[in-house]
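Engineer: The sequence and its predicted three-dimensional model are supplied below.
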Amino acid sequence: MTTNRAVPFHCPYCAEEDLRPHGDKHGEWECRACRRAFSVSYIGMLVPGSK
């Protein structure tokens, strides 16, 4: 399955760039450098003027 969504360019824990898809769900990634798995998801658009 292909998607036009952006992919992370670096690990949020160690900042290395050796990322690979992880698991069966969209947005799951693994970092080969620090051996952590993490997920990235879209929550929604912010309403202008809201906190």
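Structural biologist: Yes, it's here. Quick caveat: nothing in here was measured; it's all calculated off a predicted structure.

Engineer: Going by C-alpha atoms from here, please, whenever you check contacts or count neighbours.
Structural biologist: Noted.

Engineer: Need the residues that contact stretch 11-22.
Structural biologist: 9-10, 27-34, 37 (CA atoms under 8 Å, 6 or more residues apart in numbering).

Engineer: Report the buried residues of that stretch.
Structural biologist: 11, 19, 21 (16 or more other CA atoms under 10 Å).

Engineer: Second structure for comparison follows:
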Amino acid sequence: MSGDGTARAVPFYCPYCGEEDLRPEEEPPGAWRCADCRRVFLVRMIGLLTEVAR
């Protein structure tokens, strides 16, 4: 993963239908298309927690 935030996060399944046949989409940048339900979605890493909240 590059430090500038441009690396593509790779999902293993569609968050809407659970299908595993995902293809990269050109627009918007970093988007994925599900071949089953035809939804286009983004996966983005926000960050890591420094401590576990209890």
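Structural biologist: The structure has been received and is ready for your questions. These figures come from a predicted structure and were not determined experimentally.

Engineer: After superposition, what's the TM-score here?
Structural biologist: The TM-score (TM-score structural alignment, normalised by the length of the first structure) is 0.75; 48 aligned residues with a CA RMSD of 2.1 Å.

Engineer: Please convert the buried residues of stretch 11-22 of the first structure to CSV, extending it with secondary structure and distance to Arg5 of the first structure.
Structural biologist: Shown next, in CSV, are the buried residues of stretch 11-22 of the first structure (DSSP: H, G, I helix; E, B strand; the rest coil; distance: CA to CA, whole Å):
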residue, secondary structure, distance to Arg5 of the first structure
Cys11, coil, 17
Leu19, strand, 16
Pro21, strand, 13
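
Engineer: where does the alignment partner in the second structure of Glu16 of the first structure land in three-state SS?
Structural biologist: Mapped onto the second structure by TM-score structural alignment, Glu16 of the first structure lines up with Glu19. On the three-state scheme (DSSP: H, G, I helix; E, B strand; the rest coil), Glu19 of the second structure is labelled coil.

Engineer: Please apply the same query to Phe41 of the second structure.
Structural biologist: Once three-state DSSP is applied, Phe41 of the second structure turns out strand.

Engineer: Aligned to it, what sits in the first structure?
Structural biologist: In the first structure, Phe41 of the second structure lands on Phe38 (TM-score structural alignment).

Engineer: nearest spatial neighbour of its match, skipping sequence neighbours?
Structural biologist: Once flanking residues are discounted, Phe38 of the first structure sits nearest to Trp29: 5.4 Å by CA to CA, 6 or more residues apart in numbering.
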